[in-house]
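S.K.: Provide a 3D model corresponding to the input given below.
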Amino acid sequence: MICKYGMKLDAIKQPVLVEEARYEVMAEELNDPQKIVNMFNDSVQLSDKAEEYLYMIALDSKCNALGIFEVAHGTATQCIMGTREILQRALISGAVSMAVLHNHPSGNPIPSKEDRKSQKKMSDAGNIIGINLLDFIIVGKDSYYSFKEERIM
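M.R.: Predicted coordinates:
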């Protein structure tokens, strides 16, 4: 079971996690890009979405999922990654590491120049606050691109 969380402001305008959905998925360590992609396709059908969606999965020290977050929803060709919003969710959920995923509705998971810049920015920002970016994954229709597997991270 994994929970999808959103954020809302409480009575004193502080951000808090709010459970939005629960998904039945295999309970296993998410220490491999294929496992992470499978979990996102099983839960939110990431490879089938018609517009770009950006998700973050917060992980504990043993790569067990603490929760997933839909951080952005874009158009058929782009989605804006908010580094602050991703790290805010990771901190509030108690993450030790995280993986960031987004889909390419075209079906081609090859990273764009902007994807490469976003991965570097997220990795650097995570390192500063002590939350390791485990992987940055782009999901296509029938395949994925993992910066970790490509040894870019």
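
S.K.: Every contact and neighbour count from this point should use C-alpha atoms.
M.R.: OK.

S.K.: what are the ranges of the strands in this protein?
M.R.: If DSSP state E is used as the criterion, the strands of the chain fall at 2-9, 15-23, 53-59, 65-73, 97-103, 132-139, 144-146.

S.K.: which one of those strands lies closest to Asn31?
M.R.: Proximity to Asn31 (Cα to Cα) singles out strand 132-139 among the strands of the chain, at 8.2 Å.

S.K.: circling back to that earlier point, including mean neighbour count and distance to Met122, could the strands of the chain go into CSV?
M.R.: Below are the strands of the chain laid out as CSV (neighbours: other Cα atoms under 10 Å; distance: least, Cα to Cα, whole Å):
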stretch, mean neighbour count, distance to Met122
strand 2-9, 17, 20
strand 15-23, 14, 21
strand 53-59, 25, 11
strand 65-73, 21, 13
strand 97-103, 25, 9
strand 132-139, 24, 7
strand 144-146, 22, 15
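
S.K.: Could you also give me the structure for this next sequence, so I can compare it with the first?
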Amino acid sequence: MLKAQKIGRMYRIPNFSLTLIREGSYLVDCKTIRSPEDAYKIANMELENSPNEKFLVLLLTTKNTVIGISIVSSGTLNASLVCPREIFQRAILSNAASLICVHNHPSGNPTASNEDITLTKKLAEAGTLLNIPVLDHVIIGDGKYISFKERGLL
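M.R.: Reported below is the predicted structural model:
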């Protein structure tokens, strides 16, 4: 970690800039999210064959057009460590108006766990505070998906 260096009676303080780096792209047949199925179709390209749990966010404009996809965490067979800070850092840097969270269950069962529900509530609270709403959380498993919004969990 960089920190201030003392030089005699003066201090040298690091100067930072933040940069969003494009790492690639996805070819999709729709770029505006109108339903959880649209989010599923876009995110499934990254998640469908993953042997481990991955958590990503779809970063959206005010008209729900996807401006970017960011993998927040790539975990183990049945867990992925996710912190609201990493999610909203990406949303702020990309100037997203809102976001949709998506993750997979390699077991094939897209049912939300208690941990999934707790995390989603925490993310929704953070989104409200930052004025970047979490519109949905979609869980993918074995060619199926569940939507927190459709299930009344968000």
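
S.K.: Can you pull the TM-score for these?
M.R.: Once the chains are laid over each other, their TM-score by TM-score structural alignment, normalised by the length of structure 1 reads 0.88; 141 aligned residues with a Cα RMSD of 1.3 Å.

S.K.: re the thing from before, with distance to Gly82 of structure 1 added, can I get the strands of structure 1 in TSV?
M.R.: Shown next, in TSV, are the strands of structure 1 (distance: least, Cα to Cα, whole Å):
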stretch	distance to Gly82 of structure 1
strand 2-9	14
strand 15-23	16
strand 53-59	10
strand 65-73	8
strand 97-103	11
strand 132-139	14
strand 144-146	20
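
S.K.: In structure 2, where's the longest helix?
M.R.: Using DSSP state H, we find that the single longest helix of structure 2 is helix 114-130.

S.K.: what comes up buried for that helix?
M.R.: Neighbour counts over helix 114-130 of structure 2 (16 or more other Cα atoms under 10 Å) mark 120, 123-127 as buried.

S.K.: list the helices and strands that helix packs on?
M.R.: helix 84-93, strand 134-141 (3 or more Cα pairs under 8 Å, 6 or more residues apart in numbering; DSSP states H and E).

S.K.: Between helix 114-130 and the last one, find me the angle.
M.R.: If you take axes from the mean of the first three to the mean of the last three Cα atoms, to 10 degrees, strand 134-141 of structure 2 sits at 160 degrees to helix 114-130.

S.K.: show me the contacts for the closest residue to Thr61 of structure 2 other than its chain neighbours.
M.R.: In this structure, Thr61 of structure 2 finds its nearest non-sequential neighbour in Ala97, 5.1 Å apart by Cα to Cα, 6 or more residues apart in numbering. Ala97 of structure 2 makes contacts with 59-62, 91, 131-133, as judged by Cα atoms under 8 Å, 6 or more residues apart in numbering.

S.K.: how many other residues sit next to the residue lying closest to Lys141 of structure 1 once chain neighbours are set aside?
M.R.: Nearest residue to Lys141 of structure 1 in three dimensions, chain neighbours excluded: Gly107, at 4.4 Å (Cα to Cα, 6+ apart). Number of residues near Gly107 of structure 1 (other Cα atoms under 10 Å) recorded here: 17.

S.K.: Ok, Ala27 of structure 1 next?
M.R.: That count, for Ala27 of structure 1 with other Cα under 10 Å as the rule, works out to 11.

S.K.: What is the equivalent residue in structure 1 for Ser25 of structure 2?
M.R.: Under the alignment by TM-score structural alignment, Ser25 of structure 2 pairs with Arg22 in structure 1.

S.K.: ok so, going back, quick check: the longest helix of structure 2 compared with structure 1, mean distance?
M.R.: Helix 114-130 of structure 2, aligned to structure 1 and superposed, deviates on average by 0.4 Å (mean Cα distance after the TM-score superposition for structure 1).

S.K.: angle of that helix against strand 98-104?
M.R.: Counting by the same axes, to 10 degrees, helix 114-130 of structure 2 points 170 degrees away from the direction of strand 98-104.
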